[in-house]
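Colleague: The following comprises the amino acid sequence and a computationally predicted model.
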Amino acid sequence: MIDQKSVEILQIIEANGRLDSEKIAKLVDLSVEEVNQSIKELEQKNVILSYSAVIDWAKLPVQEAVTATIDVKVAPKRGVGFDEVAERIYRFPEVRALYLMSGAYDLSVVVEGKTMQETARFVSERLSTIDSVLSTTTHFQLKTYKHDGVIFKEPDTDKRIVVSP
């Protein structure tokens, strides 16, 4: 069972994974040792799965990856539902995320490739050929405005005119 202090630690780490244990300890009113122990236990229980950074790749002189969200209609298998086909899909290295959805489509697959053609080939040659996949609809990401709660925008500069006597 995870206590309230552990939940508070998780919320802090999720918002800023770079905070050190001392700062987290002050925020949740625990000792540094208690915070470290709690984090270690959460990692061992696979509650904390990974640590990552949100990067604005558009600001770097490197080739940006092409990201697509693919809506997938699936015929679930008796006894295993969507889990079996989901496992086949998430094992592809191109797949960055996979979600079971309600609505018109069953699965939402986030795929990353070097080019639109590479991503399209993945959909046509690998994803749509899976027996349980009935149909796909691909949406290419054109621009990122916000990701994981982080807004991708330059800070506003002060546009006031300096007036001096």
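Modeller: Happy to help now that I have it.
Colleague: Every contact and neighbour count from this point should use C-alpha atoms.
Modeller: Will do.
Colleague: residues in contact with Ser31?
Modeller: Each residue near Ser31 by Cα atoms under 8 Å, 6 or more residues apart in numbering is listed here: 22, 25.
Colleague: Next one for the comparison:
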Amino acid sequence: MTEKERELLNLLEKEGRMREEKIAKMLDVSEAEVKKTIERLEHDKIILGYSAIVDWSKVDVSETVTATIDVKVTPKRGVGFDEVAERIYRFKEVKALYLMSGTYDLSVVIEGKTMSEIANFVSEKLSTLDSVISTTTHFQLKKYKHDGVVFEDRDDDHRIVVSP
């Protein structure tokens, strides 16, 4: 992969809606080259998709509950953690799944309508898998920053001015 391709990926990761014209100027290449490179990166499954970061707390819909579940598993001979990871990521509730170092093996991020829906997922689907030894569930209480985007409006400083 060339340096220009890495730069293009960095630009798209920060702003997926950036126009090809702007990218071309920033990278000092032609628009046609940008378009061709993006199409190739999408075809090669290097660019997997584009998404918006939404502050759902500001939208008039019922918010979802997000939980991170630490999962300890017994890896299977010959396939390691991949087989159990695949079984877990196929559940519709699972938004992200990571192999981790440390006390737990997998970190699963799920969303549900209620805490009880998440509890049911853990007790009825996740912990019943043969390889799963234990789980620890952490509920997200407030989102401050996600993918480099800060979620708090801090325009005004409401502190009282103190002077000598």
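Modeller: All right, it came through fine. Fair warning: this is a prediction, and the values are worked out from it, not measured in the lab.
Colleague: Next, the TM-score between them, please.
Modeller: Once superposed, the chains reach a TM-score of 0.95 (TM-score structural alignment, normalised by the length of the second structure), with 159 aligned residues with a Cα RMSD of 1.2 Å.
Colleague: Distance-wise, check the residue nearest to the spatial centre of the second structure relative to Ser62 of the second structure.
Modeller: Central residue of the second structure (Cα atoms, centre = their mean): Ala96, 6.1 Å from the mean position. Distance, Ala96 of the second structure to Ser62 of the second structure, using Cα to Cα, to the nearest Å: 21 Å.
Colleague: thinking again about what came up before, three-state assignment of the residue nearest to the centre of the second structure?
Modeller: Put simply, Ala96 of the second structure is strand when judged by DSSP: H, G, I helix; E, B strand; the rest coil.
Colleague: Near the residue nearest to Pro75 of the second structure when sequence neighbours are not counted, how many residues? Count them for me, please.
Modeller: Closest residue in space to Pro75 of the second structure, ignoring its immediate chain neighbours: Phe81 at 5.0 Å, by Cα to Cα, 6 or more residues apart in numbering. By other Cα atoms under 10 Å, the residues close to Phe81 of the second structure number 17.
Colleague: Aligned against the first structure, show me the partner of Phe81 of the second structure.
Modeller: Counting by TM-score structural alignment, Phe81 of the second structure corresponds to Phe82 in the first structure.
Colleague: hang on, isn't its match packed against Val72?
Modeller: No - if you go by Cα atoms under 8 Å, Phe82 of the first structure and Val72 don't touch, sitting 11.2 Å apart.
Colleague: Check the mean deviation of the helix or strand where Glu43 of the first structure lies from the second structure.
Modeller: In this structure, Glu43 of the first structure is located in helix 32-44 according to DSSP states H and E. Helix 32-44 of the first structure, aligned to the second structure and superposed, deviates on average by 0.4 Å (mean Cα distance after the TM-score superposition for the first structure).
Colleague: contact partners of that helix?
Modeller: Counting by Cα under 8 Å, 6+ apart, 6, 9, 21-22, 24-25, 48-49 sit against helix 32-44 of the first structure.
Colleague: So for stretch 87-96 of the second structure, what gets flagged as buried?
Modeller: Residues 88-89, 93-94 are the ones in stretch 87-96 of the second structure that count as buried (16 or more other Cα atoms under 10 Å).
Colleague: ugh, wrong one, I meant stretch 29-46 of the first structure
Modeller: Result for stretch 29-46 of the first structure [16+ other Cα under 10 Å]: buried residues 32, 35-36, 38-39, 42.
Colleague: Run the chain-centre distance for it.
Modeller: 23 Å (Cα atoms, centre = their mean, to the nearest Å).
Colleague: before we move on, the earlier item: quick one: contacts for the residue nearest to Pro75 of the second structure?
Modeller: 73-75, 99.
Colleague: and the two most separated of those?
Modeller: Thr74 and Leu99 (12.8 Å; Cα to Cα).
Colleague: picking up where we left off before, identify, from the buried residues of stretch 29-46 of the first structure, the entry nearest to Thr129 of the first structure.
Modeller: Using Cα to Cα, those come closest to Thr129 of the first structure at Leu42, 38.4 Å.
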